[in-house]
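A.B. asks: Return a 3D structure for these sequence lines:
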Amino acid sequence: MSNSANSNLLLMQRAVKQLRLEASVRRIKVSQAAADLKHFCLQNAHNDPLLMGVPSSDNPFRPPKSCALF
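C.D. replies: Modelled structure (predicted):
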């Protein structure tokens, strides 16, 4: 066999190995994945700062307080 035939054979073997790996991946239905995601989001909504807001004492981006001396 020539060098190009050997490299072509190696490429095809790698492709077959990758396809076998992808075919063996456990899959779930989209409806089940969506239900699981919805359940997770509802279960963790109380920890989400986008939904609950950030306390001003913990917010690093709060506007600085001004100080005035009289």
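A.B. asks: rest of the way, CA atoms for contacts and neighbours
C.D. replies: OK.
A.B. asks: okay, which residue is most central for this structure?
C.D. replies: Central residue of the chain (C-alpha atoms, centre = their mean): Leu37, 12.2 Å from the mean position.
A.B. asks: could you measure that residue against Ala45, distance?
C.D. replies: With the distance defined as C-alpha to C-alpha, to the nearest Å, Leu37 ends up 12 Å from Ala45.
A.B. asks: Here is the second sequence; please produce its structure so I can put it next to the first one:
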Amino acid sequence: MSNNNAVGSLAVAQKAVKQLRLEASVRRIKVSQAAMDLRNFCLQNATKDPLLMGVPSGDNPFRPPKSCTIF
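C.D. replies: This is a model prediction of the structure:
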């Protein structure tokens, strides 16, 4: 039974080491650089953002339906 625990512990440790190596290899940038990149992206795409510019009434699937009257 203890041999089985040792094998399980070894597998868990190997998985942890693999994850740590993966995280250590991730390219990192400074927070200030990431914030500046995010700000620039937002400014460049502001004209395409429907929350800022609104949705054209012809393209809005949630617009109130028009009433129809028959004479």
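A.B. asks: returning to what we had before: what's the residue nearest to the centre of the first structure aligned with over in the second structure?
C.D. replies: Aligned counterpart of Leu37 of the first structure in the second structure: Leu38 (TM-score structural alignment).
A.B. asks: Which element, helix or strand, includes the corresponding residue of the second structure for Asp58 of the first structure?
C.D. replies: Correspondence of Asp58 of the first structure to the second structure, assessed by TM-score structural alignment: Asp59. If you go by DSSP states H and E, Asp59 of the second structure is not part of any helix or strand.
A.B. asks: Pull the number of nearby residues for Asp59 of the second structure.
C.D. replies: 8 (other C-alpha atoms under 10 Å).
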